[in-house]
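Enquirer: Test case, fold it:
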Amino acid sequence: MLVLTRKLHEAIKIGDDIEIEIVGINGDQIRLGITAPNHIDIHRKEVYLDIQEENDQASQISTDLIKLLKKD
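Expert: Model (predicted):
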């Protein structure tokens, strides 16, 4: 893990296309501004994990359905 220190309005570049800027600091919270191409999905980690779990459940249902259909 790379750990960097940034101040308000300073940024981090990831490759040529992604920039993360500190746009606000309020106590122990920071606000990040992220500039990235439209084809890159950006989610909070907890939302991303929820999406992954839902996708896993949906794929399992599809697999179970295919198994049931093959039995007939």
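Enquirer: all contacts plus neighbour counts: C-alpha atoms, from now on.
Expert: Fine.
Enquirer: Can you give me the separation between the residue most central in space within the chain and residue 49?
Expert: In the chain, the C-alpha nearest the mean C-alpha coordinate belongs to residue 43, at 3.3 Å (Cα atoms, centre = their mean). Between residue 43 and residue 49 the computed distance is 9 Å (Cα to Cα, to the nearest Å).
Enquirer: to compare against the first, here's another:
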Amino acid sequence: MLVLSRKKNESIMIGDTIEIKIISVDGDQVRIGIEAPRNLDVYRKEIFDAIQEENRLATKSQNDWSALKQLLQTKLELKDGQ
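Expert: The predicted structure is shown next:
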């Protein structure tokens, strides 16, 4: 992890297109501004983690439905064969 010190109105550049600017410092709270291309998603970490978990659950649910569909299809094929 890279750790940098910055003061109010100073910035950090990530690549050529992302600028992170320190807007204000008030006690233990720091306000930052982020300039990034519109096609780049920017989330707070806790929101990003929640999105990842929802995606994981959706994938699991989709896999569960696929397994159920396969089971039902197999049962129907067996029934048709009798």
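Enquirer: picking up where we left off before, got the contact list for the residue nearest to the centre of structure 1?
Expert: The contact partners of residue 43 of structure 1, taken as Cα atoms under 8 Å, 6 or more residues apart in numbering, number zero.
Enquirer: Pull up the gap between it and residue 52 of structure 1, please.
Expert: From residue 43 of structure 1 to residue 52 of structure 1 the distance is 12 Å (Cα to Cα).
Enquirer: now the strands for structure 2?
Expert: Per DSSP state E, structure 2 carries strands over the ranges 11-14, 18-26, 29-35.
Enquirer: average distance between the first one and structure 1?
Expert: Yep, that's strand 11-14 of structure 2 we're talking about. The superposed strand 11-14 of structure 2 is, by mean Cα distance after the TM-score superposition for structure 1, a mean 0.2 Å from where its aligned residues fall in structure 1.
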